[in-house]
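Trainee: starting from these lines, generate the structure:
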Amino acid sequence: MMTDLFASRHIGIRKEDLPKMLKTIGVESIDQLIYETIPSEIRLKKPLDLSREMSEHKFLSHVNSLSLKNKVYKTYIGLGYNECITPSVIKRNILENPGWYTAYTPYQAEIAQGRLEALLNFQTMICDLTGMELSNASLLDESTAAAEAMTMLFDVRNREQKKNEVVKFFVSNEVLPQTLSLLQTRSKPLGIELVTGDHEAFEFGEGFYGALLQYPGKYGQVYDYKSFVQKARDKEIKVAVAADILSLVLLTPPGEIGVDVVVGTTQRFGIPLGYGGPHAAFFATKEAFKRNIPGRIIGLTRDTDGNQALRMALQTREQHIKRDKATSNICTAQVLLAVMAGAYAVYHGPQGLRYIADKVHHNAKILSQLLEKQGFEQLNTAFFDTIKVRVPDGKSLKSKAEKNGINFNYIDNNTVSISINEATSQDDIKLIYTCFSELTGSKDIYSIDVKTKDVIPHSLIRNTLFLDNEIFNSYHSETELMRYLKKLERKDLALNQSMISLGSCTMKLNAASQMLPLSMPAWGNIHPFVPVEQAEGYHTILEELERDLTEITGFAGTSLQPNSGAQGEYAGLMTIRAYHESRGEAYRNICIIPASAHGTNPASAVMAGMKVVVTKTDERGNIDMLDLQEKVEIHSENLAALMITYPSTHGVFESSIKKITQLIHDNGGQVYMDGANMNAQVGLTNPATIGADVCHLNLHKTFAIPHGGGGPGVGPICVAEQLVPFLPGNPVIKTGGKKAITAISGAPWGSSLVCLISYGYIKMLGEAGLTESTKIAILNANYIKNRLSGKFDVLYTGEKGRAAHEMIIDCRPFKQNGIEVTDIAKRLMDYGFHAPTVSFPVAGTLMIEPTESENLDELDRFCDAMLSIRKEIDHSSSEDTNNILKNAPHTLHMVTNDSWDFPYSRQEAAFPLPFVNENKFWPSVRRVDDAYGDRNLICTCAPIEAYAEA
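Mentor: From the prediction side, this is the model:
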């Protein structure tokens, strides 16, 4: 084995494994399998033009040298992003820990209780600090959260407001520029008219349903919004506030003045700047909107024994169930970052947060008074951490500041704002003071012995308690927090425990060498709005990643800005919309989507202002060509796009794909390809070859960014030449095409920090390794398919009987034995496995995707578990519900209990196969009661009184 070849470490299958696997599949070679799987007319004719693969050692040296090209200045730009301090115990035990970063979205609650508890902590923290009744478990960033507030309030407007021909939403001039840009993007397709203005002078006219305020304002002024909120309430207009999370430790919570929604980012709670992300946003609202709130909600329920358990509540809101009628999108969370932010609050507690907030505020007041003493006019009358200063010559100040390694926010040539943060020291204050002294030639001696005066009005000072739950008052030493985090981690089944064979979600190895750069300070401490020349290392990587993704997809351009797969879908459709508008064809608004498509597809199309027309699939799971032709002919004049997944969601390379794409083009439409299944394409075919015009890529799937328990994700779009001019821009830092649409996410290049992971994945594998990975993913899927053959029916295959990188097995026949697909999913936990994707895209099925990074022993263990479960199904009957499958999963408490009232042995329950003995994972609760949790929604930690009573 070539020990310096990354592919030999990433790909699990060894050369000596191939004879057994090929024999099981019934082919002579991998090439024969690929020939029988992928239609020859769409196979690439030449290798990808990518740089030669790097060893892991060389890559780490390379990425470290690139990091040194970044200039890590002390940055006081603010605008929603602030340097902070990540406690080492959180960095080491969460961010750098595969037990946390390789976990999947907690749909299987019984093996995700640790992550769910961490997210419940996050929700409690948000509710306490905002003064609201209900919080979700995170969104993507502050700007998208604000846009979600605008659309949620649009959906819940009252009957009279729905009658208005013109629908208006007020946005304060104090709102962050990137948020305004994103509101412009989201409002246009929905027909919402944005009205910006001075909230202090504004009077609501006809047609308004909602408003957005910033607290504090974008340049630091703290406003008293009580009168504005009251004016809005008098007219039944709902109000959202974008709030700085740390400021709410000292300021009156927005919930206490009667607002309807509070959004923001938790970035400054221990999350690195990372040149824009990923960071966990928050969304808090009133309980009345619990069925309208976007994102996940973690709620309390009970298990079969009546014990408390956690789960994702109110899932019927989500797009995988309601599709285009959804109020929540499952691809809008940043779980790993929310876990970190929640742990930051647990570690510091209310007193620690108060200390940090007081320190930040005190330093801002000292700086304000020092500058005023020098003769500078400080314009903010009330502020928390940001001052706004009038200067005689902004260019000279910028020059002097940058010579001292400092970035301010230059509003114009005569005004600058300075945002103080947790990492700002007294030495930093002195250096800022020196920059201003040099500007005026002042000889004043620096001194911090100034008595600061209060700058927050008494009416705006917080006087309510927060974080009074026991969880936030127990783990303030490193030992305590380390053990608490380990306790939570042990309750979660992640990829470091066993294979997670989720179809469509591609849970592959997240290699340590790809992850290590995230901890390098020269990558973590870069503000997204610094001058681009200070981020040379980042731009080398981002530009090269864009080039590589463009080459892999066969397209002409790429945008890395979308920070989730669903955002990528939306961005792709918005570029198509802009393209049609540029040609005078804005009337094209029909989006055709196959019935088998991902649930995000119709939801994204509706968000983009398109009307969804669904086409049938045939008995083999392919697009029904006759039905498609009929729908295209009916809607040809207004056809905007077709959304397809390729290979299909059914795990098949449809041979008619080029006829399908040509049909759309002949009728004036564009083809959007959902890139969820790119793991079956890279190096063998590509979206351009099949005739698509735009695709999004899930970097958290195909390109190995960890799922992080349900985020971070990155969903860049790659586009054909005619769509390049419309790639999304940013109002602060120029990016995107010549005719760029407005922002898709808050930061210019989205979640730049985790793009390092995909960059490393591509650079270390190179063309040969990427292509081999695709072949092995297809090999592994077909190996599992054939091992399970005869015991489980595969629902769809290609024309030659092959699966792509995933397959769907049909569990519906087992209903005659009284067994549902959920029973199989829960029983797999007893064997130490997370279930494959359940009931998607077909109810009553399991979709299995092994990826390329699993070895043969693990594939066999999974197959052995499935075949063992098949035997258990055969011994089950619909008349007897007290069986091993219906009672699964089996917990340690059950198995060690003195009482055992089951018709099978403890060993059969907990150790059904010999390999389980070697690495037993125990579900921490029995099967959860979903319906109970939805009927009795509790989504914050219990108050401290409850612990006292207990």
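Trainee: hey, let's count contacts and neighbours off CA atoms from now on
Mentor: Will do.
Trainee: am I right that residue 300 is in a strand?
Mentor: Yes: checked against DSSP: H, G, I helix; E, B strand; the rest coil, residue 300 lies within a strand.
Trainee: surely residue 278 and residue 754 touch.
Mentor: Yes: counting by C-alpha atoms under 8 Å, residue 754 is a contact partner of residue 278 at 7.2 Å.
Trainee: list the contacts of stretch 718-727.
Mentor: Outside stretch 718-727, the residues that touch it by C-alpha atoms under 8 Å, 6 or more residues apart in numbering are 549-550, 553, 555-559, 572, 575-576, 578-579, 688, 693-697, 736-741.
Trainee: in strands, which of those residues appear?
Mentor: Mapping the contacts of stretch 718-727 onto strands (DSSP state E) picks out 557, 558, 559, 694, 695, 696, 697.
Trainee: closest to residue 481 out of those residues?
Mentor: residue 697 (36.6 Å; C-alpha to C-alpha).
Trainee: quick one: that closest one from residue 719, how far?
Mentor: Taking C-alpha to C-alpha, to the nearest Å as the measure, residue 697 falls 11 Å from residue 719.
Trainee: will you turn the ones in strands among the contacts of stretch 718-727 into TSV that also has distance to residue 637?
Mentor: As requested, the ones in strands among the contacts of stretch 718-727 are exported to TSV (distance: C-alpha to C-alpha, whole Å):
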residue	distance to residue 637
557	28
558	29
559	29
694	21
695	23
696	26
697	30
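Trainee: okay, now the nearest residue to residue 182 once chain neighbours are set aside: neighbour count?
Mentor: Nearest residue to residue 182 in three dimensions, chain neighbours excluded: residue 743, at 4.9 Å (C-alpha to C-alpha, 6 or more residues apart in numbering). Residues lying near residue 743 (other C-alpha atoms under 10 Å) number 30.
Trainee: let's compare: structure for the following, please.
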Amino acid sequence: MLDLDNINSSPPSEDSLIASPTSHNALSKDKDIFKHRHIGIGEKEQLLMLKKLGYGDLDTLIDSAVPQAIRLRNPLQLPSPQTEIEALATLKSIAQENKVYRSYIGMGYYNCITPAVIQRNILENPNWYTAYTPYQPEIAQGRLEALLNFQTMIIDFTGLEIANASLLDEATAAAEAMTMSYAVTKHKSNTFFVDRNCHPQTIEVIKTRAKYLEIELIIDNPQTFDFETSIFGALFQYPASDGTIYDYTNVIEQIHQQKGLVTLAADLLSLALLKSPGELNADIAVGNTQRFGVPLGYGGPHAAYFATKDEYKRQVPGRIVGVSKDVHGQPALRLALQTREQHIRRDKATSNICTAQVLLAVIASTYAVYHGEEGIKNIALRVHKLTKILAKGLEKLGYQIKSPYFFDTITIEIEDYDSVLSLAESNLINFRYDKNSIGISLDETTTLKDVKQILAIFGQNELSIEHLAIDNLGIPSDMQRQSRYLTETVFNQYHSETELLRYLHRLESKDLSLTTSMIALGSCTMKLNATAEMLPVTWAEFNSIHPFAPLSQTQGYQTLFSQLEAWLAEITGFAGISLQPNAGSQGEYAGLQVIRKYHDSRGDFARSICLIPESAHGTNPASAVMCGLKVIPVKCDTEGDINIEDLKAKAEKYKDKLAALMITYPSTHGVFEEGIKNICGIIHAFGGQVYLDGANMNAQVGLCRPGDFGADVCHLNLHKTFCIPHGGGGPGVGPIGVMPHLVPFLPLSYQLSAISYQSLEISNSDSIGMVSAAPWGSASILPISWMYIAMMGSQGLTDATKIAILNANYIAHRLAPHYPILFTGKSGLVAHECIIDLRPLRKTAQIEVEDVAKRLIDYGFHAPTMSWPVAGTMMIEPTESESLAELDRFCDAMISIRQEISSIEMGTMDHEDNVLKNAPHTAISLISEDWSHPYSREDAGYPDIFTKQHKFWPVVGRIDNAYGDRNLVCSCIGMDQYNTKET
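Mentor: Prediction:
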């Protein structure tokens, strides 16, 4: 309480504050204060919850839930926790070890301008970055619209008919194009042509992807290659990596004559001036949208794009946003076709990509909305004209430009560039060096002053460039774009900051994120993404560095990587960590590739069988197939655990071919399997390796370690356990940890030499190679996880795990009298999530799991995970960050919904026309004069006290998914035109 009588007295001394009983025993508790910010349950709440569960203290509950055989006996050896201020200061000092040079390296990565209105209102806005993948589209219409804008932008620029909602990076998008081409052509050949003038990182990722699919690669010059050779597809860079613009029309025709497909890896900004891939008759276009307002970030995260012809729409990897309609006949958006494809098709899936780079795709599409057709064209023209001035100036200085046709990149032929290299470095400038040439790529941020500085480095004398003529473009006339793009309304009405700000606010108001309520999605933890963790993402020392800058300029990043790797190794019990995989799916793929390479190194080339429990995450079998493995399912018992006898039988049956077991722990059913050590032992006895899906690592941190109980490989979802936000469905990071015998095979954390950017320096021939385009994947968001671990410390991380388990069991306990809890351990407890069974409601009240999910929206909640791993159920995961009040509010809503269902069962509410079948209710539907429902408007829209105080309104009613798939529209199109497509 404020002492008004002594308000003007002298402030207390520092010593008295430390000693004061009201100062929180400052020195002892300040160090772990962030733990109390992150964990939503205080000590009093813990005791109340434990009492209801019948436990006297938290450790007794944990001892009952987690098998003693796998428990850690000592605390994690991590640095002492730092306060938010201390951690930020420490990380700032690390960041300052990086040197931010002006990079003209190119290779698909460019400096760009992130408009401040986009940085502040999207990138730094928790309404955007704390939202989840739009599985409940009625409460995700804002980001779905932004993604539809993205798809429209890509369709416009590429001239193709359909685009997805983004992929992980350009290199993996190119690899996806290769495998899609292989599937579409029905394996008419197993040979794929790759232009040797593609970006080198793309070539390396394609090499990795092709190996175990038994795809033969031809890496050659398309200008001299004989395309009568039988190939199923080809990849060309457009413009080429050295900047040259080639007309691929004739080559594409030759490949089409033998039924092959052609992919162009096209620079998006160049397509404002160049003929589109569609106009060249390419079948697929891939690329990076990074230069549309997304910082370099030392390689990521960035949103790649993937576009193709309509006839291949069902083979497109990743996510597609489509237009449909809601129950009121209004246009509505939702994920189409590929939504959770891996969960349905499993080992028959065409790709293991189960997400998108949503946050980055939203930034890129909004950049196009802000600038529009004229703005983008002006940016492209300015970049190109500055490049032409530079080329003319260099020619005047006596240098020879490799090609007369280019967009933003020129290559200079030069025998000895040591003096240029020395001068460039002294001016804090990076060029691209390759044997006897230097590459220079200009970008949106380049000025005439920069061009003069570059010319001074090459000429060592100031050259007057004002008089250089640039009347015509450095693009062949028949390759110049004539077709328009970005003509849709959305790209032509928000060019002032005021209008864009209002548009962005309208979009974010349509979405439910963690700023609204808890998102209790099982298997996809939605926990606090603390502001202090997010701040470093926009520091220039992290986000303004080119991924192929020399290591001498990135020592801060190297320090961060080594510390984070060491911490993750300690947390998991593994000997080595690779940070390169930039999604959980990529982590799965990389982990299985490591296992295959290990077997190969021992001469066990026949080991190609992967055992996977029937309950496994759908990406598991898809990843296995991508690694050339054959999937054999393993049965589960009635408790949801792996059937040990079936596992033994199949491990023995395939002992000579057994490569791996993929298992999730705690299990997909949300319990700690008692027999996990035995399971690992069985696999090892028959020569296999154990891949542990680390999606549920947040239930293990500080309590047990996969490396201790038998796993050989494990991927981690940093976007889950370690607080990188889901960003509306991406970005993510999926590093892998391995035991000592697998360390030599980890993905290659390569570097491109400061004096040979064209050639990758392969320092480890045992490595599986590269699985992502950038050496350390999505490097610029790794500071988030660094901050989280640094501020939590060993005890904080362990306490977070304990509270996550407590919260899940509390919810299970409260809901058990109303809904059956499907799986529990021997002690009757769950791990960090619980599954409630809604299947009986179909018989008693004709209520489906979807009805309960949509009704939760009326209560202001995002539904838990539906129908996985068991159809007709909900998987609920509360995380450690929610307060008891929010947990109770969720439970109260679920109990209230059960009472509404009871009214249907008893006949007091209609079986067809009821609050669940008609949910979610929009504000417009409530004020409609035509209200004929047998329940009140208040019951529909304000079902509890909380909603009367704070109401989140969905802007559309329940969406008709089947209609949208029958009438697939994936770009900005008026509903009037869309309605004519009904079939």
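Trainee: so after superposing, what's the score?
Mentor: Comparison of the two superposed chains (TM-score structural alignment, normalised by the length of structure 1) gives a TM-score of 0.97, and 938 aligned residues with a C-alpha RMSD of 1.5 Å.
Trainee: with neighbour count and distance to residue 18 of structure 1 added, can I get the ones in strands among the contacts of stretch 718-727 of structure 1 in a markdown table?
Mentor: A markdown table is the format used below for these (neighbours: other C-alpha atoms under 10 Å; distance: C-alpha to C-alpha, whole Å):
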| residue | neighbour count | distance to residue 18 of structure 1 |
| --- | --- | --- |
| 557 | 24 | 38 |
| 558 | 28 | 37 |
| 559 | 29 | 39 |
| 694 | 32 | 36 |
| 695 | 32 | 33 |
| 696 | 32 | 33 |
| 697 | 28 | 30 |
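Trainee: considering those, which is situated nearest to residue 868 of structure 1?
Mentor: Distance to residue 868 of structure 1, by C-alpha to C-alpha, is smallest for residue 697 among those, at 36.3 Å.
Trainee: isn't the closest one right up against residue 567?
Mentor: No: Residue 697 of structure 1 is beyond contact range of residue 567, at 10.6 Å (criterion: C-alpha under 8 Å).
Trainee: where do the contact lists of these two overlap?
Mentor: Residues within reach of residue 697 of structure 1 and of residue 567 at once, by C-alpha under 8 Å, 6+ apart, are residue 715.
Trainee: tell me the spacing between the residue nearest to residue 182 of structure 1 and residue 147 of structure 1.
Mentor: From residue 743 of structure 1 to residue 147 of structure 1 the distance is 11 Å (C-alpha to C-alpha).
Trainee: ok so residue 884 of structure 1 is a helix residue?
Mentor: No: read with three-state DSSP, residue 884 of structure 1 is coil and lies in no helix.
Trainee: so what corresponds to it in structure 2?
Mentor: In structure 2, residue 884 of structure 1 lines up with residue 915, judged by TM-score structural alignment.
Trainee: in contact with that match, which residues?
Mentor: The contact partners of residue 915 of structure 2, by C-alpha under 8 Å, 6+ apart, come to 855, 900, 935, 939, 940.
Trainee: neighbours around the last one, how many?
Mentor: Same thing as residue 940 of structure 2. Look at residue 940 of structure 2: counted by other C-alpha under 10 Å, it has 23 neighbours.
Trainee: how big's the offset between the helix or strand in which it is found and structure 1?
Mentor: Under DSSP states H and E, the secondary-structure element containing residue 940 of structure 2 is helix 937-941. Following superposition, helix 937-941 of structure 2 is found to deviate from structure 1 by 0.9 Å on average (mean C-alpha distance after the TM-score superposition for structure 1).
Trainee: which part of structure 1 lines up with that helix?
Mentor: Using TM-score structural alignment, helix 937-941 of structure 2 corresponds to residues 906-910 of structure 1.
Trainee: how far off centre is the matching stretch?
Mentor: Mean-position distance between stretch 906-910 of structure 1 and its chain equals 38 Å (C-alpha atoms, centre = their mean, to the nearest Å).
Trainee: check stretch 84-94 of structure 2 too.
Mentor: Distance of stretch 84-94 of structure 2 from the chain centroid (C-alpha atoms, centre = their mean) equals 26 Å.
Trainee: where in structure 1 does that stretch fall?
Mentor: Using TM-score structural alignment, stretch 84-94 of structure 2 pairs with 56-66 in structure 1.
Trainee: what is the end-to-end distance of stretch 242-255 of structure 1?
Mentor: Span of stretch 242-255 of structure 1 from end to end, C-alpha to C-alpha: 12 Å.
Trainee: ignore the last one, stretch 249-259 of structure 1
Mentor: End-to-end span of stretch 249-259 of structure 1 (C-alpha to C-alpha): 18 Å.
Trainee: quick one: contacts of it?
Mentor: Taking C-alpha under 8 Å, 6+ apart as the rule, stretch 249-259 of structure 1 contacts 129-132, 225-226, 229, 238-241, 262, 353-354, 357-358, 459-463.
Trainee: buried members of these into PyMOL, please.
Mentor: The buried residues among the contacts of stretch 249-259 of structure 1 can be selected in PyMOL (16 or more other C-alpha atoms under 10 Å) with this line:
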select buried, resi 129+130+131+132+225+229+238+239+240+241+262+353+354+357+358+460+462
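Trainee: what about the contacts of stretch 249-259 of structure 1, which are in helices?
Mentor: Judged by DSSP state H, helices contain the following of the contacts of stretch 249-259 of structure 1: 129, 130, 226, 229, 353, 354, 357, 358.
Trainee: which one among the residues you listed gets closest to residue 11 of structure 1?
Mentor: The closest of these to residue 11 of structure 1 turns out to be residue 353 (C-alpha to C-alpha; 44.8 Å).
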